[in-house]
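Visitor: Sharing a model that was predicted from the sequence below.
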Amino acid sequence: MNAPNMLTILRVVMIPFFVAFLLLDITEYDKYIALAIFIAASFTDTLDGYLARKNNQVTNFGKFMDPLADKLLVSAAMICLVELDMIPSWVVIVIISREFIISGFRLVASDNGIVIAASWWGKIKTVSQMVMIILLIGDFGGVFTMLEQVFIYIALILTVISLIDYIAKNKQVLKMQD
């Protein structure tokens, strides 16, 4: 297994630790540990893609698992933020629904021998969601309180745009039959 794929797997392994520190009362620094884990996990997303392209190690496993690892990390974080009453549940439902739709598209395409890599809209959407989560977990106060709200809606809008773009570019998947 190559380094980019190992980083993708590491991101998935980090999720339970992130959730535990965010939701459980383990230490007096839980929020900061959770924030550090989330930032580190988010960084692996950038690093694995960079290494895969730089070293010509792009694999079908990476094309499939990298976006899935992102979805797992971001979904876990947003569900925790709903639990902590930091983000409206309807926003999270819209965002996670998009992820299920895209995953369904990928499964149908995969069954037909097609691997669909993440689009630029999807990547920008993921970055906006990660920034939103960092701001919400950090709860930095002041002007950042307004930025938290702005990023919730930026992430939501980019989620919808990326869904529309994804469906438009991959509409042939809808026509595929068993």
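Guide: Structure's in. What do you need?
Visitor: Could you use CA atoms for every contact and neighbour count after this?
Guide: Fine.
Visitor: what comes up buried for stretch 33-42?
Guide: 33, 34, 35, 37, 38, 39, 41, 42 (16 or more other Cα atoms under 10 Å).
Visitor: For my notes, please list those residues in CSV and give distance to residue 70 for each entry.
Guide: Rendered in CSV, the data for the buried residues of stretch 33-42 read as follows (distance: Cα to Cα, whole Å):
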residue, distance to residue 70
33, 19
34, 16
35, 16
37, 14
38, 11
39, 12
41, 9
42, 8
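Visitor: Check it against this one:
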Amino acid sequence: MKRRMNLPNKLTIIRIVLTIFIIFFLLFPFEQIGVHMPEYIIKFNAPVKIGLEYIISGIIFIVAAFTDFLDGYIARKYKLITNLGKMLDAIADKVLVNSVLICFAANNIISPFITVIIIFRDTIVDAIKMQAAAKGKVIAAITTGKIKTAAMMVAITLLFFSNLPFEFWGIKVADVILYFAVIMSLISMTEYILKNKNVFE
């Protein structure tokens, strides 16, 4: 008899599915099929322009990011933590964040180098974790990695919404947090390498 997938794992799968919708709204060529996605200009201290596709994608991203918090909370509270859940959660997080970064780079929202750095970091860290797992060792998440993830989620959310409300005053908060996340990515990668270099011996 097959075991039913528990609620946290279902939420993780939902996060992956939501990522597909985000990619669709960010990259689909609506204009080529005659569908106009309007842009809105919000006037306060200075006018800020934001496209409908970014509003929709941003809302979906917030929901997806919330499922990341929710699945972990439920798993811990009701003792539903499984190896499958840990694996799916890590995959879903990377699929969500890296997919958005690729879309942002393709749409000239961020520099492609940022996307490359983040994906490179994730590849290195995943390689270390996989090698450790092959030897029966579990590598726990580290603080710098958690800070990187939190900062990246905040930066991406702000970028979806044109850095509002800070853009009204010309304060590039989204960029600052994004670069901070990149720095934390490199720091956490270095920390993973130094602490676990023995797994390749």
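Guide: Thanks, I have it. Note that the structure is predicted; figures quoted are calculated from it, not measured.
Visitor: With respect to residue 109 of structure 1, which of the buried residues of stretch 33-42 of structure 1 is nearest?
Guide: When these are ranked by distance to residue 109 of structure 1 (Cα to Cα), residue 42 comes first, at 26.6 Å.
Visitor: before we move on, which element is the aligned residue in structure 2 for residue 72 of structure 1 in?
Guide: Alignment note (TM-score structural alignment): residue 72 of structure 1 maps to residue 95 of structure 2. Per DSSP states H and E, residue 95 of structure 2 falls inside helix 83-106.
Visitor: so how far is residue 191 of structure 2 from residue 177 of structure 2?
Guide: Separation of residue 177 of structure 2 from residue 191 of structure 2 (Cα to Cα, to the nearest Å): 21 Å.
Visitor: swap that for residue 112 of structure 2, sorry
Guide: When Cα to Cα is the yardstick, residue 112 of structure 2 and residue 191 of structure 2 sit 24 Å from each other.
Visitor: Equivalent analysis for residue 156 of structure 2, please.
Guide: When Cα to Cα is the yardstick, residue 156 of structure 2 and residue 191 of structure 2 sit 24 Å from each other.
Visitor: sorry, back to before: okay, residue 177 and residue 191 of structure 2: which has more neighbours?
Guide: More neighbours sit around residue 177 than around the other of residue 177 of structure 2 and residue 191, counting by other Cα atoms under 10 Å; the figures are 20 against 16.
Visitor: wait, isn't the more buried one in contact with residue 151?
Guide: Yes. With contact defined as Cα atoms under 8 Å, residue 177 of structure 2 counts as touching residue 151 (6.1 Å).
Visitor: related to what we said a few turns ago, compute the number of surrounding residues for the match of residue 72 of structure 1.
Guide: Here the number of neighbours of residue 95 of structure 2 (other Cα under 10 Å) works out to 16.
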